[in-house]
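>>> Turn this into a structure:
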Amino acid sequence: MESMFKDRFYYTHKANQLVLTAMLAHRDALPDKAFGLFNHIVNAHQIWNSRINPVQQPFGVWARRELDGESQKDRDNYAFTITLLETMDLESSVSYTNSSGKAFENQIADILFHIVNHSTYHRGQIATLFRESGLQPVATDYIMLKRGN
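The predicted model follows:
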């Protein structure tokens, strides 16, 4: 299971970096919503990492920052997640409180799957905003990146 998650997080990181590069190249043509969504992808990943191992100080789930620093934050999230994969029992559960203050408990593997799925969902929303702005979105399909396209 660890190797599968390492592969999916490499994909997530690579796709995030491709989308961010395209967003920075077209920052004047994209709506503000696209930048908020990318901040949200990075913030949510960090929040979930800190729920598994609370050593990072997470940002608010919808906190806004300049995109210029998001590449490093995405790299930090990726590296931290790889460390979690190598050091945590993925079948163990963690208890946490969500952003609304409600308590939950989930298996680490389920949380990790959620991070990948959540990121993909919001990259799809960003791709739609590219199209609505008359721009070609970056191809981030898993299989295309896996083939090296």
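
>>> Please count neighbours and contacts with C-alpha atoms only from this point.
OK.

>>> So Gly124 versus Arg65, what's the distance?
21 Å (C-alpha to C-alpha, to the nearest Å).

>>> Test my guess that Asp74 contacts Val42.
Yes. If you go by C-alpha atoms under 8 Å, Asp74 and Val42 touch, sitting 6.0 Å apart.

>>> what packs against the helix or strand that contains Asp110?
Here Asp110, judged by DSSP states H and E, is contained in helix 108-132. Packing partners of helix 108-132 (3 or more C-alpha pairs under 8 Å, 6 or more residues apart in numbering; DSSP states H and E): helix 2-25, helix 32-52.

>>> which one of those is the most hemmed in?
helix 32-52 (a mean of 21; mean count of other C-alpha atoms under 10 Å).

>>> That one vs helix 2-25, what angle?
Using axes from the mean of the first three to the mean of the last three C-alpha atoms, to 10 degrees, one finds that helix 32-52 and helix 2-25 are set 150 degrees apart in direction.

>>> contacting residues around helix 32-52?
Here helix 32-52 makes contact (C-alpha atoms under 8 Å, 6 or more residues apart in numbering) with 20, 23, 56-65, 67, 70, 73-74, 77, 80-81, 94-96, 108, 111, 115, 118-119, 122-123, 125-126, 129.

>>> quick one: Glu105 is in a helix?
No. If the criterion is DSSP: H, G, I helix; E, B strand; the rest coil, then Glu105 is strand and not within a helix.

>>> That one: neighbour count?
11 (other C-alpha atoms under 10 Å).

>>> Also Asp28?
9.

>>> how close does it sit to Ser95?
42 Å.

>>> Spell out the secondary structure type for Val94.
Assignment for Val94 (three-state DSSP): strand.

>>> tell me the contacts of it?
Arg51, Ile52, Glu105, Asn106, Gln107, Ile108.

>>> Apply 7 Å and report the result again.
Neighbour list for Val94: Ile52, Glu105, Asn106, Gln107, Ile108 [criterion: C-alpha atoms under 7 Å, 6 or more residues apart in numbering].

>>> now the other sequence, so there's something to compare against:
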Amino acid sequence: MESHLNQLFDYNFYCNKELILQAKDVVDYPESCKRLFSHILNVHHLWNAAMLGEASEYTQWQIHAIEDWEDIHYNNQRTTFGLLRNTEDLSKRINYTTEKGNTYTTEYKDVLFHIINHSTHHRGQLLVELRKHNVEPLELEYIIYKR
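The predicted structure follows:
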């Protein structure tokens, strides 16, 4: 399980890194895309903080400057790999409270997979938004990454 999660986080890192590089090259990067990509970064950070039992520095929909994305992304990835290396049992459970005030308990492995799935979901939305703004979307499918 840990090996597969490591591969998925490598893929996640690659995709986000490519989108960051593309955003830096687009003159008028769409606000809707800044919002979506910031959200991807924020939620990854929020889950890392929850698994570490720490307070988050960001809110779900906080918007970051493109110039800050790379550092946030790198720190998210570094923190997640640290969690994967230092957690002996991925069925370990964390308690957390949503922004709506609901309390839940979830296994680490499910939270980690959620981070990947959530990122993929919103990257898809972001790519549609880029196309609407005449920016050619990148090919970020997993199978292409694995070739």
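
>>> rewinding a little: what is the most widely separated pair among the contacts of Val94 of the first structure?
Ile52 and Glu105 (10.5 Å; C-alpha to C-alpha).

>>> just checking, Gln62 of the second structure is part of a strand?
No. Counting by three-state DSSP, Gln62 of the second structure falls outside a strand, being coil.

>>> For Arg35 of the second structure, see how far away it is.
Gln62 of the second structure sits 8 Å away from Arg35 of the second structure, going by C-alpha to C-alpha.

>>> Ala50 of the second structure now?
For Ala50 of the second structure relative to Arg35 of the second structure (C-alpha to C-alpha), the value is 22 Å.

>>> what does Asp89 of the second structure give?
Distance from Asp89 of the second structure to Arg35 of the second structure, by C-alpha to C-alpha: 34 Å.

>>> do Lys132 of the second structure as well
From Lys132 of the second structure to Arg35 of the second structure the distance is 15 Å (C-alpha to C-alpha).

>>> Same question for Lys146 of the second structure.
With C-alpha to C-alpha as the criterion, Lys146 of the second structure and Arg35 of the second structure are 28 Å apart.

>>> and if you look at His64 of the second structure?
Between His64 of the second structure and Arg35 of the second structure the computed distance is 8 Å (C-alpha to C-alpha).

>>> Quick one: neighbours of Met130 of the first structure, just the number.
Not quite, residue 130 of the first structure is Phe, not Met. Neighbours around Phe130 of the first structure, by other C-alpha under 10 Å: 21.

>>> Leaving out the residues flanking it, which one is nearest to it?
Using C-alpha to C-alpha, 6 or more residues apart in numbering and skipping residues adjacent in sequence, the residue nearest Phe130 of the first structure is Pro137, 5.4 Å away.

>>> What of Thr120 of the second structure?
Asn12 (7.9 Å).

>>> His73 of the second structure too?
Once flanking residues are discounted, His73 of the second structure sits nearest to Leu41: 6.3 Å by C-alpha to C-alpha, 6+ apart.

>>> The one you found -> the first structure?
Aligned counterpart of Leu41 of the second structure in the first structure: Val42 (TM-score structural alignment).

>>> How much space separates that match from Pro58 of the first structure?
Counting by C-alpha to C-alpha - Val42 of the first structure and Pro58 of the first structure are separated by 10 Å.

>>> Ignoring the adjacent residues along the chain, who's closest to Ala103 of the first structure?
Ala103 of the first structure sits nearest to Thr97 (C-alpha to C-alpha, 6+ apart), 4.3 Å away.

>>> burial count for that neighbour?
Thr97 of the first structure: 11 neighbours (other C-alpha under 10 Å).

>>> Could you identify the residue of the second structure that aligns with it?
Under TM-score structural alignment, Thr97 of the first structure pairs with Thr97 in the second structure.

>>> Can you tell me the element the most far-flung residue of the first structure relative to its centre falls in?
In the first structure, the residue that sits farthest from the middle, by C-alpha atoms, centre = their mean, is Gly134; the gap is 24.8 Å. Counting by DSSP H and E, no helix or strand carries Gly134 of the first structure.

>>> Kindly report the same for Leu85 of the first structure.
helix 70-87.

>>> list the contacts for Ala22 of the first structure?
Val138.

>>> From Ala63 of the first structure, how far off is it?
Counting by C-alpha to C-alpha, the gap from Ala22 of the first structure to Ala63 of the first structure is 21 Å.
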